[in-house]
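Undergrad: below is the sequence, then the predicted model.
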Amino acid sequence: MRVTNNMLIMNFMNDYNNNLERMQKDQDMLASGKRINKPSDDPVAVANSLRIRTDMSRNDAYTKNVDDAKSWLDLTDSSLGQIGDLLQRTRDLAVQGSNGTLTQTDMQNIAAEIDQLKKQMIQVGNTQYNGRYIFAGFKTDTQPFNETSNTYSGDNGTIKFEVGAGGNKMQINVTGDKVFDVSSGTSQLLNMMDNLKNALNSGDHQAVSNTIADIDKELENVLSIRADAGAKSNRLDLTKNRLQSDNYNFTTLLSKNEDADMAQVITNLKMDENVYRASLAAGARIIEPSLIDFLK
């Protein structure tokens, strides 16, 4: 095969361009810190990165749900704590009102405080989170309680947040029918407050004393519900810790899959620069001779 000068030059230019491409790739990795800057760099690694990023995105969504659920449950716990405190104060007043030595005026004063305690309970029962009534079940846009009646306007619908893979869901709401002991649409807790107030206003010490057992029952119910909400809140804390750990692992995997070994990149760049310079020197010897050079 006859080798011409043009063939030598073309082969040189191909090798020269390959050297430039290797240097360009080294410089891209050095500038970005990534060994993959386009899919063709490593198709398998790109596919792995896409899967990892999908898992990270899903993990972030679960984390946001956990944060939202935790805020809802924290507000629920605080509200249940307030209701418990109001019931405890109601019990103290009932014990005080059952004392036969109190005057009618004293009992009426206690009745007035009981009335205020009931109004405060209703206000707590209408607590909202991000514009949603937390004790209204599915009817989060409906005020569950009002001061003109002891009825419950919500339902017993459960609200669940997905907090993990595989359809891992958790109920985060407590319905008002359980907290306020609703039967046939009417709150027995609020009825009990009215009965206590009426007994105090009428000066019936025995009737006042009889309500103490009812107060204890309602107080026990609220404490039980609060304990369950607290257990769920603790579970959410554990779930968030696991999600954060998973996110750290995903980040580590993504880094191993995409990040360049900077020491190796710098070494390769130096080697490719030397090859490039050598190719330029060799090319100068190939291209330089011409017919005039031989005629000299």
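TA: Structure received. Residues are numbered from 1 along each chain as shown.
Undergrad: okay, CA-based contacts and neighbour counts for the rest of this
TA: Noted.
Undergrad: now the helices for the stretch 101-250 of the chain?
TA: 104-125, 176-179, 188-202, 205-258 (DSSP state H, counting those that start in this stretch).
Undergrad: turn the ones you listed into TSV, columns for mean neighbour count.
TA: TSV is the format used below for the helices of the stretch 101-250 of the chain (neighbours: other C-alpha atoms under 10 Å):
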stretch	mean neighbour count
helix 104-125	19
helix 176-179	21
helix 188-202	20
helix 205-258	16
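Undergrad: indicate which one of the ones you listed is closest to Gln27.
TA: helix 205-258 (15.6 Å; C-alpha to C-alpha).
Undergrad: which SSE is immediately downstream of the closest one?
TA: Sequence order places helix 262-287 as the next helix or strand after helix 205-258, per DSSP states H and E.
Undergrad: helices and strands around that next one, which ones?
TA: The contact analysis (3 or more C-alpha pairs under 8 Å, 6 or more residues apart in numbering; DSSP states H and E) places helix 262-287 against helix 5-32.
Undergrad: got the buried residues for the helix it packs on?
TA: Neighbour counts over helix 5-32 (16 or more other C-alpha atoms under 10 Å) mark 12, 16, 19-20, 22-23, 25-30 as buried.
Undergrad: what is the orientation angle of the following helix or strand past that helix with helix 205-258?
TA: Downstream of helix 5-32, the next assigned helix or strand under DSSP H and E is helix 43-97. Using axes from the mean of the first three to the mean of the last three C-alpha atoms, to 10 degrees, the inter-axis angle of helix 43-97 relative to helix 205-258 is 170 degrees.
Undergrad: could you check how far Asp55 is from Ile122?
TA: The gap separating Asp55 from Ile122 is 44 Å, by C-alpha to C-alpha, to the nearest Å.
Undergrad: one more to weigh against that first structure:
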Amino acid sequence: MALRVTPGMIQGQLMRNINHNLTRMQGQQNDLSTGRKLNKPSDDPVGITYSLRYRSELSMNEQFDKNIAQAKSQLEHTDTVVGQLNDIVQRVQELSVQALNGTNPQSALDAIAVEVSQIYEQAITIGNDQLNGKYIFNGQKTDKIPFDAATAGTNAAEEPDDQLIQVRFAAGVTVPINVKAEDLFGSNGDADNLFKVLKDIKNALTPAGNMANLQTAYQNLSTRYDKIINLRSEVGARVNRVDLIDQRLQDLNFNLTSLQSKTEDTDMAETIMKYNQEEAVYQASLSTGAKIISPTLIDYLR
């Protein structure tokens, strides 16, 4: 039996088609206005999983970027401070050699002792150096002053904390951003403890120059100087490693951003072309519909 097609059926189908064309045009228009082809999960159920993964990794890398900035700041500051310590130790070596030549009157030795005493105070200041209100040579106890001028280098003094501050830059990748005070200045009671050596040099110069004690102290100072140089090289190596990690992280961020863009962002030229096509189809459907629904009841009564 033949199906009777009524005007109501024609008009209903026409409206459905027009709405469908309008929905498709609106979809292209939405992509153009947002610049994205992935605006909701239903747009690409598979792509949304990749998109969320890229966003998660970029978010973690953003925190790693902050960690790198913190590490660079502290390591570069530490390198500067160790360099200052290196300079004053060199100065004490020069003064010790000058005092050991055996031709100095006691007044000259006294003057050298005064300068060494001032250098000792400067060494204490360096040992108690702070960055952002935190002591850099007291391990993880950054809120506690590590050295006291009266007891530094003696067994009566409390040893600074020897824990390293490890900063994470990636999964399983950590780098210490501080140095141990015992590695830089020596442990309390060590023969080459910097503070003890400076006191020994001063004591060997006054009240009467004791060249034998001065020679021993000078040898201990040379041993400590070599350790300071080695530690400064280690700090420099850490800075270089952080720079390499930073470069790798920037490359990774660039790759992730590119992949995210390919997954989420729309091709503007292609979207504009599709929008124009959908607009033309929509306008054509309106024009066709106007002809289909133009007959009225009067037309059927003629």
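TA: Nice, I can see it. The structure presented is a predicted model; accordingly, all values stated were derived computationally and were not measured.
Undergrad: give me the TM-score for these two chains.
TA: TM-score of the superposed chains, computed with TM-score structural alignment, normalised by the length of structure 1, equals 0.95; 295 aligned residues with a C-alpha RMSD of 1.6 Å.
Undergrad: now the helices of the stretch 101-250 of structure 1 in CSV, please, with extra columns for distance to Lys64 of structure 1.
TA: Formatted as CSV, those follow (distance: least, C-alpha to C-alpha, whole Å):
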stretch, distance to Lys64 of structure 1
helix 104-125, 26
helix 176-179, 26
helix 188-202, 36
helix 205-258, 9
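Undergrad: with adjacent residues omitted, what lies nearest to the aligned partner of Lys169 of structure 1 in structure 2?
TA: Matched to structure 2 by TM-score structural alignment, Lys169 of structure 1 sits across from Thr174. Nearest non-adjacent residue to Thr174 of structure 2, counting by C-alpha to C-alpha, 6 or more residues apart in numbering: Arg168, 4.3 Å away.
Undergrad: next: Lys160 of structure 1.
TA: Gln171 (4.1 Å).
Undergrad: pull the contacting residues for that neighbour.
TA: Contact partners of Gln171 of structure 1, counting by C-alpha atoms under 8 Å, 6 or more residues apart in numbering, are 158-161.
Undergrad: ok, so of these, who is nearest Thr103 of structure 1?
TA: Thr158 (47.6 Å).
Undergrad: quick one: map the closest one onto structure 2.
TA: Under TM-score structural alignment, Thr158 of structure 1 pairs with Leu164 in structure 2.
Undergrad: is its match in contact with Asn138, as I believe?
TA: No: using C-alpha atoms under 8 Å, Leu164 of structure 2 is not in contact with Asn138; the gap is 9.3 Å.
Undergrad: so between those two, which is more surrounded?
TA: Between Leu164 of structure 2 and Asn138, Asn138 has the larger neighbour count (other C-alpha atoms under 10 Å), namely 27 against 16.
Undergrad: what span of structure 1 lines up against stretch 283-295 of structure 2?
TA: Stretch 283-295 of structure 2 corresponds to residues 277-289 in structure 1, going by TM-score structural alignment.
Undergrad: in the matching stretch, what's buried?
TA: Within stretch 277-289 of structure 1, the residues scored as buried using 16+ other C-alpha under 10 Å are 279, 283.
Undergrad: other residues contacting it?
TA: With contacts defined as C-alpha under 8 Å, 6+ apart, stretch 277-289 of structure 1 is touched by 8-9, 12, 15-16.
Undergrad: turn those into JSON lines, including distance to Asn247 of structure 1.
TA: Listed next are those as JSON lines, based on distance: C-alpha to C-alpha, whole Å:
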{"residue": "Leu8", "distance to Asn247 of structure 1": "55"}
{"residue": "Ile9", "distance to Asn247 of structure 1": "54"}
{"residue": "Phe12", "distance to Asn247 of structure 1": "49"}
{"residue": "Asp15", "distance to Asn247 of structure 1": "44"}
{"residue": "Tyr16", "distance to Asn247 of structure 1": "44"}
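Undergrad: what's the match for Ile134 of structure 1 in structure 2?
TA: Here Ile134 of structure 1 is matched to Ile136 in structure 2, going by TM-score structural alignment.
Undergrad: wait, I meant Ser79 of structure 1
TA: By TM-score structural alignment, Ser79 of structure 1 lines up with Val81.
Undergrad: quick check: closest non-adjacent residue to Leu14 of structure 2.
TA: In space, Leu14 of structure 2 is closest to Gly289, 6.5 Å off (C-alpha to C-alpha, 6+ apart).
Undergrad: what about stretch 122-142 of structure 1, distance to the chain center?
TA: Taking C-alpha atoms, centre = their mean, to the nearest Å, the mean C-alpha location of stretch 122-142 of structure 1 is offset from the chain mean by 21 Å.
Undergrad: quick check: buried residues in that stretch?
TA: Neighbour-count burial for stretch 122-142 of structure 1 flags 122, 124-128, 132-140, 142 (criterion: 16+ other C-alpha under 10 Å).
Undergrad: quick one on the thing from earlier: number of nearby residues for the residue nearest to Thr174 of structure 2?
TA: Arg168 of structure 2 has 16 nearby residues by other C-alpha under 10 Å.
Undergrad: list the residues that contact it.
TA: Neighbouring residues of Arg168 of structure 2 by C-alpha under 8 Å, 6+ apart: 64, 67, 174-175.
Undergrad: hang on, the earlier thing: now for the contacts of Gln171 of structure 1, which pair is the farthest apart?
TA: Pairwise over the contacts of Gln171 of structure 1, using C-alpha to C-alpha, the maximum falls at Thr158 and Phe161, 10.1 Å.
Undergrad: shared neighbours, those two?
TA: Counting by C-alpha under 8 Å, 6+ apart, the residues touching both Thr158 of structure 1 and Phe161 are 171-172.
Undergrad: I figured Asp181 of structure 1 was touching Gln188, is that so?
TA: Yes: using C-alpha under 8 Å, Asp181 of structure 1 is in contact with Gln188, at 5.4 Å.
Undergrad: need the counterpart of Asp214 of structure 1 in structure 2.
TA: Following TM-score structural alignment, the counterpart assigned to Asp214 of structure 1 within structure 2 is Asn220.
Undergrad: what sits closest to that match if chain neighbours are left out?
TA: In this structure, Asn220 of structure 2 finds its nearest non-sequential neighbour in Asp192, 4.7 Å apart by C-alpha to C-alpha, 6+ apart.
Undergrad: again, but for Gln82 of structure 1
TA: Val124 (7.5 Å).
Undergrad: map that neighbour onto structure 2.
TA: Using TM-score structural alignment, Val124 of structure 1 pairs with Ile126 in structure 2.
Undergrad: rewinding a little: OK, contacts around the match of Asp214 of structure 1?
TA: Contacts were defined as C-alpha under 8 Å, 6+ apart; by that measure Asn220 of structure 2 touches 191-192, 197.
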